[in-house]
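Undergrad: Dropping a prediction and its sequence here:
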Amino acid sequence: MNMPVEGSTPPSGPARAETVASSATPSFSRGGSLIAWLPRALFIVTVLYGAVLFWIAPRPPLGDFAQHVGQVALLRDLLDHASPWKNIVHINLFTPYLIGYALALPLAYVMPVAAAVKLLMMLSYLGFVASCVGFRRHLNGDPRLDVLFVPGFFGVSFAWGLFTFLVAAPVGMLFMWLAHRFATTPSVRLGVGVFLAGTVMFFSHALVFLFACAVGVGFVLVKQRSLASKMRALAPFVPLGLLCIAYAIWSHTSSSLAGEVITAHDDFDWGWTNWKRVFSLPVLVWGPTKESAMFLPVVALMAAVPWLWRDRINPDRAAVVPFLVVAIVWLLAPSTAVGTVFLYQRFALFLLPAYALMFAVPKPSHAASTAASTPLLRSLRGPVLQFAIIAGCWIFLADQAVRLHRFVAENAALDQLLAKTEPGQRALNLVFDRGSDAYRTPGAYMHQAVWYQAEKHGFVDLNFAVFVAPIVRFRPEQFALQPSRLEESPQAFDWKMDHGRMYRYFFVHKEGPLPANFFANDECDVALVINSGAWSLYERRTCR
């Protein structure tokens, strides 16, 4: 039995929190060896398990992912003066997506572009978990809840391939950590740090920027007592607000917005067509479909364990602010606005981390008295519950892995189509069937044809270059050529209206054959090159 050394001081801060958490979960033996290290080891294994998911599918079924890879490939070729598309697109540096693309670019020079983007996403995931753990330690939170930082990264934002949002997530968490320090002890040095970190966060992703700034302002309002001190502490947020306003004005007046394609994507939807929204975020933590509701018992258990462990709400009441802001976004933010979809839905990423950050471990005296006065079976409640929530994460990650493996087989035909193409051509993506039975998401095939752009220096429409935020955008005079309506209604393709003559290849994803006259025109011959599974590749050949 270890005896305290005379004259030693008890641990404080994060070390004290970890010690208290250990005392709150009694060991199987006096040595405490098993319970002391096994849950932490399993947490680390869980985190590493998640890191493997990024590498299972060569071309992941993650909604927009292929478009982001295509953007990085296009950016690299433009900077190398090797792009055949320099006359229709240009580089846009004033973008809130800048950091993600800027970090992926140097990686793309030493590895395939897809691998570069996957590596950055994996590092962002690890950075997100690490920043959550660091912030939790700063708040003296309960380390047994760290596993709650894992699953949300693989939820709705992952399934839709929201690359820049996911890359910005750890930046947002680090900003909130810094903002809490500043709100606790304001200083000029920390205030400058908040401004600089906020600027980096803005150029990482505007939505993460708005969310984290709202949390930072909430910290100031809770931590500072007098009105004067609140106003002084809000000073670093003023230039950040002006930056946001400047970008909003610029993007609204940008000549690129003159294209009709933007109007087609400028719908506004509150997402309150029914009351399902009230229950949506706990489902969206796990994915974008109704099937994700199968993990609701896991999220319910995760929500219950701090109360079953008799954790207390953090004495630092500012620790509740992130969860309150998530709740406000959940209930009040729109679903679609300004050409951006899945607005409130994507913040499911922060739901479980914000919840975990609210709690601190029981006071040492309470934990010790509980352990001493309860039978063995009751004393094991803590570790059993901890193993249960870790097991829930493993089941979820295993389900993701199986679905990704199945998608690889389901989408194997795309390899055959790409092998039949020549590089550097323009292509049209016609997706009649978006969903994947293997991965079980509604948008898995939306942009799979853009792998032709990412891997063979082509250019595929619909292209993210049409939007305001991406780093490579259409030149203003090229917007009229963008066939945006075909994204929603490929059956509406018209050779004349959609400028069919300018495309060399047509990638078609459809169960069953196309109508015999689908490409009918009086200008060019269009021939079927290959049909494999649901994929078909057509080629424009001789033109009159």
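TA: Received it, and whenever you're ready, just let me know what you need. Numbers count the residues shown, from 1 in each chain.
Undergrad: alpha carbons only for contacts and neighbour counts from here, please
TA: Will do.
Undergrad: OK, contacts around the most centrally placed residue in the chain?
TA: The centre of the chain sits closest to Leu166, judged by CA atoms, centre = their mean, with a distance of 3.1 Å. Applying CA atoms under 8 Å, 6 or more residues apart in numbering, we find Leu166 in contact with 121, 124-125, 153, 157-158.
Undergrad: right, and the helix or strand after the helix or strand harbouring it?
TA: Secondary structure assigned from DSSP states H and E places Leu166 in helix 163-184. Moving toward the C-terminus from helix 163-184, the next helix or strand (DSSP H and E) is helix 188-202.
Undergrad: So which bits of the longest helix seen in the chain are buried?
TA: Of all the elements of type helix in the chain, the one with the most residues (DSSP state H) is helix 381-410. Of the residues in helix 381-410, those scored as buried under the neighbour-count criterion (16 or more other CA atoms under 10 Å) are 382-383, 385-390, 392-394, 396-397, 400-401, 403-408, 410.
Undergrad: got a list of what Leu107 touches?
TA: Remark: with contacts taken as CA under 8 Å, 6+ apart, Leu107 is in contact with 113, 116.
Undergrad: Can you give me the distance of it to Phe519?
TA: From Leu107 over to Phe519 the distance is 40 Å, taken as CA to CA, to the nearest Å.
Undergrad: cool, and Pro186?
TA: Taking CA to CA as the measure, Pro186 and Phe519 are separated by 66 Å.
Undergrad: any idea which element Gly443 lies in?
TA: Under the assignment given by DSSP H and E, Gly443 is not contained in any helix or strand.
Undergrad: and it, how many neighbours does it have?
TA: Applying the criterion other CA atoms under 10 Å, we find 21 residues in the vicinity of Gly443.
Undergrad: before we move on, what about Cys132?
TA: Here the number of neighbours of Cys132 (other CA under 10 Å) works out to 26.
Undergrad: Can you list the buried residues in the helix or strand it falls within?
TA: Take DSSP H and E as the rule and Cys132 turns out to sit in helix 113-138. Neighbour-count burial for helix 113-138 flags 113-122, 124-137 (criterion: 16+ other CA under 10 Å).
Undergrad: For the next helix or strand after it, name the packing helices and strands.
TA: Going down the chain from helix 113-138, the next helix or strand is helix 156-159, by DSSP H and E. Applying 3 or more CA pairs under 8 Å, 6 or more residues apart in numbering; DSSP states H and E, we find helix 156-159 packed against helix 163-184.
Undergrad: Run the chain-centre distance for the helix it packs on.
TA: When C-alpha coordinates are averaged (CA atoms, centre = their mean, to the nearest Å), helix 163-184 and its chain have centres 14 Å apart.
Undergrad: Tell me how far stretch 356-370 lies from the chain's centre.
TA: Centroid displacement of stretch 356-370 relative to its chain, using CA atoms, centre = their mean, is 32 Å.
Undergrad: what about versus this one:
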Amino acid sequence: MGTSPWSKIFLINLYTPYLIGYGLALPLSFIMPVGAALKLILSVAYAAFVLLGSRLRAQFDADPRLDWFFFPTFFGFAYTWGFYTFLASTPVVILFLLVADRYARQFSLQRGLAVTVVGVLLLMSHGLAFVFGAIVAGVLYTVRCRATGDQWMKRWLQGIWAFVVPAAACVAMYVVSTKIQSAYWAQYHLPVSWNISIMRLPRLVINATGDYYNPRILLGIAGIILFFTPWMMGLRLNRRNPAAWVMLVILGIIEFFVPSTMISTGYVYERFALYAFPAYALVFVASSFGSGSGSNAARGANSGSATAATAAVAVAVAPKIARAHARGMLVLMACVWFILGYHSMEMYRFAQEAKDFEPVLAAMQPEQRVLALTYASRSEDAGLDMAYRHYATWYQSEKKGLVDFNFGWFPPQIIRFRTDHLPLIKETFRAEAFTVAKFPIDPYRYIIARDTGPLPADLFKGADCAPRLVMKSGTWTLFERKDCPIAARDLPVHG
């Protein structure tokens, strides 16, 4: 809106695929706190992901009891690491697969336009999510066309127009954004990291229910049990419909062969574990005893499809099988509720621990520039290693300030620093490396430090005007340069 005190050092970047998540939260932020707006968008995204997932499962005729597989994975790796826009894109991914598959099964102008519109919407939601959705939808479209017979290539060419606009928009956005962001990439670059090993298999299970870098034995066990529940319920693999396997196969390729870091983006394959159990659910259909009633066996006896003796045995065994399958369903439900309950308690413990930050936040004047020195980023109560790494940034959303490190450093962000105002505090900055000589404190009114032990005695050694201690709350310490000259806020930190 042009009213920010930091307008001169930032610019709005519309050549980014992060528009939907922030675009939806922006109008909400005018009527509620930023934190509440983000929570509301995530809540809606989660509900839509589950509901649309149920529709996708039904479209592939998978067993309806496996709708439970869509409940827990939203709170896996991507949630733990705070990938807000990626999480907000998840229902759009499912919606895109729905409309693309319906279009592939029966062409129509209306369905084709739906593919185009939802495809562009997905591109505006998240780049990696778009690539995943486009690959799955493209292969699914090809498989459906191939199933029509000898003239499948002609049919494929007739309907491909619906995918052209989203694909062209993706290429155009990549080319334009790469050119515009070249000045940023020269100063920020992450090397490609493949990290391929046999350990990717346990990572997949753990990242689907939690975070491999903060492993939880109980969550891992729940994930393993969850994997076997379709078999416990007597379901069988759908070998007659190759389309049902497309999402799972592509996800497997991503999880085992895609780099962890690429195109200066971290944790690429890890985040897609969110789709592991949903994709797994699509490949199962009910067996002859799937209903648990034994009526199928009785009908088999009456139809003459089996001998009378065999039919009699089937009828006698059916109730036992039904009870075993019912126990499998109870195990499935118990695993899902356990995973959700575990994460709920984890977040509750973190919320109690994080209350120590509130007095620090209350003591700070609004619209100031802040340096965050996070020596201890781990939440001991919640057992999360990176929970406090950027926690001081809440000052920005609550009091319209500016905190370094700031995500405006990253080229794809919708709000980013101007190239002539890039601060020295980068994402690679660690508090242990801080000295006044290396990182001047002239632009900062406040310095927030977090550590579980005493801070370094020479923390501000050499400062012309050393900050004074304002308060200490738990593991947080607040310093202020109240009587010191503050550099103009529209000047770059590094000179």
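TA: Sure, I can see it. Please read these numbers as outputs of a predicted model, since none were measured by experiment.
Undergrad: ok so, going back, I'd like to know which elements the longest helix of the first structure is packed against.
TA: Against helix 381-410 of the first structure (3+ CA pairs under 8 Å, 6+ apart) you get helix 33-52, helix 296-308.
Undergrad: Pull the distance from the shortest one to the chain's centre.
TA: Counting by CA atoms, centre = their mean, helix 296-308 of the first structure is centred 23 Å from the centre of its parent chain.
Undergrad: swap in stretch 90-103 of the first structure?
TA: For stretch 90-103 of the first structure, the distance from its own C-alpha centre to the chain's C-alpha centre is 17 Å (CA atoms, centre = their mean).
Undergrad: same deal with stretch 413-431 of the second structure?
TA: Its chain's C-alpha centre and that of stretch 413-431 of the second structure lie 23 Å apart, by CA atoms, centre = their mean.
Undergrad: what's the span of it, first residue to last?
TA: Stretch 413-431 of the second structure stretches 24 Å from its first residue to its last (CA to CA).
Undergrad: For it, which outside residues touch it?
TA: Defining contact as CA under 8 Å, 6+ apart, one finds that stretch 413-431 of the second structure is touched by 9-16, 18-19, 183-184, 373-375, 404-410, 439, 491-494.
Undergrad: Next: stretch 466-482 of the second structure.
TA: For stretch 466-482 of the second structure, contacts defined as CA under 8 Å, 6+ apart pick out 356-357, 359-360, 444-453, 460, 465.
Undergrad: now, which of those lie within helices?
TA: 357, 359-360.
Undergrad: Quick one: the helices and strands packed on helix 381-410 of the first structure as a markdown table, columns for mean neighbour count and distance to Arg144 of the first structure too.
TA: Formatted as a markdown table, the entries for those read as follows, by neighbours: other CA atoms under 10 Å; distance: least, CA to CA, whole Å:
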| stretch | mean neighbour count | distance to Arg144 of the first structure |
| --- | --- | --- |
| helix 33-52 | 16 | 8 |
| helix 296-308 | 16 | 9 |
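Undergrad: okay, the ones you listed in CSV with distance to Gln345 of the first structure next?
TA: Compiled in CSV, these are given as follows (distance: least, CA to CA, whole Å):
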stretch, distance to Gln345 of the first structure
helix 33-52, 21
helix 296-308, 16
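Undergrad: Out of those, flag the one nearest Leu240 of the first structure.
TA: Comparison of those against Leu240 of the first structure by CA to CA identifies helix 33-52 as nearest, at 33.1 Å.
Undergrad: what's the closest non-adjacent residue to Gln453 of the first structure?
TA: In space, not counting the residues next to it along the chain, Gln453 of the first structure is nearest to Phe459; the distance is 5.0 Å by CA to CA, 6 or more residues apart in numbering.
Undergrad: ditto for Gly127 of the second structure
TA: Once flanking residues are discounted, Gly127 of the second structure sits nearest to Pro17: 5.4 Å by CA to CA, 6+ apart.
Undergrad: Aligned counterpart of that neighbour in the first structure, please.
TA: Using TM-score structural alignment, the partner of Pro17 of the second structure in the first structure is Pro96.
Undergrad: Could you find the closest non-adjacent residue to Ala17 of the first structure?
TA: Residue nearest to Ala17 of the first structure in three dimensions, not counting chain neighbours: Asn140, with 5.4 Å by CA to CA, 6+ apart.
Undergrad: Which residue in the second structure aligns with that neighbour?
TA: Using TM-score structural alignment as the criterion, Asn140 of the first structure maps onto Asp61 of the second structure.
Undergrad: Give me the neighbour count for that match.
TA: Using other CA under 10 Å, Asp61 of the second structure is surrounded by 17 other residues.
Undergrad: could you measure it against Pro17 of the second structure, distance?
TA: Relative to Pro17 of the second structure, Asp61 of the second structure is positioned 33 Å away (CA to CA).
Undergrad: Same check on Met1 of the second structure?
TA: Distance of Met1 of the second structure to Pro17 of the second structure, computed by CA to CA: 21 Å.
Undergrad: Comparing those two, which residue is more hemmed in?
TA: Taking Met1 of the second structure and Pro17 together and counting by other CA under 10 Å, Pro17 has the greater number of neighbours (26 against 4).
Undergrad: Show me the helices in the stretch 351-495 of the second structure, by range?
TA: Secondary structure of the stretch 351-495 of the second structure (DSSP state H, counting those that start in this stretch): helices located at 357-362, 394-399.
Undergrad: Equivalent analysis for the stretch 151-300 of the second structure, please.
TA: Taking DSSP H, counting those that start in this stretch as the criterion, the stretch 151-300 of the second structure carries its helices at 152-159, 161-180, 182-185, 200-209, 217-232, 246-257, 268-271, 276-281, 295-303.
Undergrad: of all these, which lies closest to Tyr391 of the second structure?
TA: helix 268-271 (21.3 Å).
Undergrad: and that closest one, how far from the first structure on average?
TA: Comparison of helix 268-271 of the second structure with the first structure after fitting gives an average deviation of 0.5 Å (mean CA distance after the TM-score superposition for the first structure).
Undergrad: That helix corresponds to what range in the first structure?
TA: When helix 268-271 of the second structure is aligned against the first structure using TM-score structural alignment, it corresponds to residues 343-346.
Undergrad: hmm, who's touching that stretch?
TA: Under the criterion CA under 8 Å, 6+ apart, external residues in contact with stretch 343-346 of the first structure comprise 156-157, 280-281, 284, 329-330, 333-337.
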